[in-house]
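S.K.: The following block contains a protein sequence and its predicted model.
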Amino acid sequence: MAISAEPDAAGGGVGQLLRLSGEWTGRHAADLEQLVADAVMRLGGHQVRVDIAGISRVDTVGALLLGRLRREIAAAGGSATLEGGRPEQRILIDAADREPQDTPAPKARRENAGYGLVADIGRGVLSSVTDLKSWVVFLGAVVATLGRVMLRPRSFRFTSFVHHLELVGLRAVPIIALISFLVGAIIAQQSIFQLRAFGATVFVVDLVGILSMRELGVLLTAIMLAGRSGSAFTAEIGSMKMREEIDAIRVMALDAIEVLILPRILALVVGITLLSFLATLASIAGGAFVAVVYGGISLDVFLTRLPTTLTMESFLVGTLKAPFMGMVIGLIATIEGLNVEGSAESLGRRTTASVVKSIFMVIVLDGLFAMFFAAIGY
């Protein structure tokens, strides 16, 4: 590779003829840059014809350097034109030397605020319909897997079920009992404060007992488990999805729903049923504590009146709702985990969505059950 300059005989000796030779490739980039700098220093401001017929090879780096040679000679007040060379070389040099044109950015369209609000609502409705469809499909897959496991009980992952039941149920006992006790105490205190004006303080026993048995125990338990266990299930399965462990399970001819999903959902169903009963007892205990300390109701009166207010119907109403809420929490938590993509941001977003959707659906389900039991007079 070399550059030789001589007076341009074809131009009457006024300009300069620059002959290039050798390989103009990236392997010689440092030397070529120095040659180009020297040529610009000597020939800047002249009329230069650049003969590239002697170049044997040229790549993108060489083409960029030739383009720089032309631009810098022109910037110094001269001009440089390329001559000779093979057609493919000229095409590459012209493409590399072409400067990008600044295209004006399209003007941002100002959207009406009302239109944007309606569009957001529409997207939210479509997203909800899509989520509901995916939940139904996933529920069908889980039910089919459960039926297959019932036909072959030995395939059930009993060890995994017990492990998750311990995490969902046993280790959640302290927080569930404490929260239920405090909420029961708060409800009792507010009820006594209002009933005292009517001289009906003793009816706080009925209010706390029925509310805890039918609504408070199971609802508090479901909300706590949605935030505690549902988020954990989403994070666990999402992390496995990111590390491609679920794909590895499928490669080993194992069913991911049978191995990962079913034990977790069944643990939630059993755990929430037991914990809701415990939460009911803790809530009533909190109400009894406040009734004795703040309401002036003796413990004997509270315990004597309590069995007359609590019926088997109230117990069954609270108990029957618990498995369905556990199923909903488990389905949402696991399907959100399976939808995690390959980034930490996606994992965090899906975990948050799991908690929000689970709590929302638990409250909706509780309202549907309330309307159903009221309709049948139960």
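M.R.: Perfect, I can see it now.
S.K.: From now on I want contacts and neighbour counts done on CA atoms only, so please keep to that.
M.R.: Fine.
S.K.: Where is the longest strand in the protein?
M.R.: As assigned by DSSP state E, the longest strand anywhere in the chain is strand 47-58.
S.K.: Need the contact partners of that strand.
M.R.: 1, 8, 14-25, 78-86, 89 (Cα atoms under 8 Å, 6 or more residues apart in numbering).
S.K.: go on, stretch 154-162?
M.R.: The contact list for stretch 154-162 (Cα under 8 Å, 6+ apart) reads Val149, Glu258, Val259, Pro263, Arg264, Leu266, Ala267.
S.K.: name the element the fifth one belongs to?
M.R.: Taking DSSP states H and E as the definition, Arg264 sits inside helix 262-293.
S.K.: Okay, one more to line up with it:
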Amino acid sequence: MAVTDLNPSDNDQSFRCTGALTIGRAGSTQRELDAMPDGMTIDLAGVDRMDTVGAWLIHRTQRDRGAHIVGESAAVKALLEQVAAADHPVQVRPDLRPAPTRALAELGTWTVEVGQTLFGLLGFFGATLVGFGNVIRRPKRFRMNAVVSSFDAVGVRALGIIGLMSFLIGVVIGQQGAVQLQQFGAEVYTINLIGRLTVRELGPLMTAIMVAGRSGSAFAAQIGTMKITEEIDAMRTIGVSPVEALVVPRMLATVLMMPLLSFFSMLTAIIGGGVFCWVSLKITPATYAMRISEVVPLHDLDVGLIKSLVFGFIIALGGCFQGMLVEGNSEEVGRRTTNAVVQSIFMVIVLDAVFAVFFSSIGWL
């Protein structure tokens, strides 16, 4: 317990502590210290045990109110010194660095993250190739049911939204092209614009963006949720490869379905453009179809389908890779799902630009 003594000769008060000065007495001791005047003398000769909370009370009183400590034992003195050494101000909000420094730091952080992501994606690509090789060597490990289910999720269920989007894109291309070409009396060339642009570029590209937002995000969310619930760890425990069971079926289904979806998108966009030309430009469907067959070379279709194969591979790879990176909690699932969509769309656009340069260089104009 704590005892307060008053020395009448010099009118100086002393605070004498006895027994254990621990967390259990922190409240009462603090109230007694608050009742004492500044500059008091704290006598610790009777203290036989003190913990960190008690030492902090004594140190804070000495620091803030100029108290004098007397009679402390060697152990108590050592504890008070440790508390005093640990008592230093902490800056909760660090000072803001200059804007150029912050910009460089953020650029450096982003560069490191991009490098780590590309390195991890390359390693995951290698693991996927190993998984494909294992399935080829041991066909019994091929999960046909999972592939068919992915066919339905990636392809069949996407037909409606892709068809509507492509039809409207065909209408928009026709309308915008006709507005510009009518100034020169060349509105018939709207058919050329619709045919080549949808088959060569917009059909595969818009389909890839739609599949990335729809199926790529689903892959990341599904695999990420399985990681959080430790289903993937359970698969490894029983000897099932997560790459073979989860990644290979999704990637195979996406790669095979993307050319079909792109071809469907091309046809729907051409039909949308044809409807516009029939209604607004009075070009009959027969004339429109004949003109399309004349102005769209076969290699444009080859270009679109080749792009679709690569786009499908990139989308499935990015979605599964981000799903495998999920750790911690459900918030991580949302973040990785967003990363999967953003990275897939970014890579699709970059590869589309690369393909444009490549096919132009080999004469497929």
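M.R.: On my side now, so go ahead. These numbers were taken from a predicted model, which means no experiment stands behind them.
S.K.: After superposition, what is the TM-score?
M.R.: Once superposed, chain against chain, the TM-score is 0.85 (TM-score structural alignment, normalised by the length of structure 2); 363 aligned residues with a Cα RMSD of 3.3 Å.
S.K.: returning to what we had before: looking at the contacts of stretch 154-162 of structure 1, which is nearest Glu244 of structure 1?
M.R.: Val259 (15.0 Å; Cα to Cα).
S.K.: Would you mind finding the match for that closest one in structure 2?
M.R.: Superposed on structure 2 with TM-score structural alignment, Val259 of structure 1 falls opposite Ala245.
S.K.: How about Gly54 of structure 1?
M.R.: That one, Gly54 of structure 1, aligns with Gly46 by TM-score structural alignment.
S.K.: Give the buried residues for the longest helix along structure 2.
M.R.: In structure 2, assigned by DSSP state H, the helix with the most residues is helix 99-137. Buried residues in helix 99-137 of structure 2, defined by neighbour count with 16 or more other Cα atoms under 10 Å: Leu121, Phe124, Phe125, Thr128, Gly131, Phe132, Val135.
S.K.: counterpart of the next helix or strand after it in structure 1, which residues?
M.R.: Later in the chain than helix 99-137 of structure 2, the nearest helix or strand by DSSP H and E is helix 144-154. The alignment of helix 144-154 of structure 2 onto structure 1 (TM-score structural alignment) covers residues 158-168.
S.K.: Superposed on structure 2, what's the mean shift for the matching stretch?
M.R.: Superposed on structure 2, stretch 158-168 of structure 1 shows a mean distance to its aligned partners of 1.5 Å (mean Cα distance after the TM-score superposition for structure 1).
S.K.: In strands only, show me the contacts of strand 47-58 of structure 1.
M.R.: If you go by DSSP E, the contacts of strand 47-58 of structure 1 have 16-24, 79-83 in strands.
S.K.: quick one: the helices in the stretch 201-350 of structure 1?
M.R.: 204-211, 217-225, 231-242, 245-251, 256, 262-293, 299-309, 312-338, 344-375 (DSSP state H, counting those that start in this stretch).
S.K.: Export those as a markdown table, with columns for distance to His46 of structure 1.
M.R.: A markdown table is the format used below for the helices of the stretch 201-350 of structure 1 (distance: least, Cα to Cα, whole Å):
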| stretch | distance to His46 of structure 1 |
| --- | --- |
| helix 204-211 | 97 |
| helix 217-225 | 81 |
| helix 231-242 | 62 |
| helix 245-251 | 67 |
| helix 256 | 75 |
| helix 262-293 | 81 |
| helix 299-309 | 107 |
| helix 312-338 | 68 |
| helix 344-375 | 58 |
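S.K.: Deepest in the core, which of these is it.
M.R.: Highest mean neighbour count of the helices of the stretch 201-350 of structure 1: helix 217-225, a mean of 26 (counted as mean count of other Cα atoms under 10 Å).
S.K.: Mean per-residue distance, it versus structure 2.
M.R.: Its aligned residues in structure 2 lie a mean 1.0 Å from helix 217-225 of structure 1 after superposition (mean Cα distance after the TM-score superposition for structure 1).
S.K.: Please name the nearest non-neighbouring residue to Ser217 of structure 2.
M.R.: Thr337 (5.2 Å; Cα to Cα, 6 or more residues apart in numbering).
S.K.: For that neighbour, give its distance to Met347 of structure 2.
M.R.: 15 Å (Cα to Cα, to the nearest Å).
S.K.: Then Arg196 of structure 2?
M.R.: Taking Cα to Cα, one finds Arg196 of structure 2 at 23 Å from Met347 of structure 2.
S.K.: Where in structure 1 does stretch 217-224 of structure 2 fall?
M.R.: The alignment places stretch 217-224 of structure 2 over residues 231-238 of structure 1 (TM-score structural alignment).
S.K.: what's that stretch in contact with?
M.R.: 260, 264, 333-341, 347-348, 350-352, 354-355.
S.K.: and what of stretch 111-131 of structure 2?
M.R.: So stretch 111-131 of structure 2 is contacted by Val243, Glu244, Val247, Val248, Leu317, Gly318, Phe321 (Cα under 8 Å, 6+ apart).
S.K.: tell me the contacts of the fourth one?
M.R.: The neighbours of Val248 of structure 2, taking Cα under 8 Å, 6+ apart as the test, are Thr128, Gly131, Phe132.
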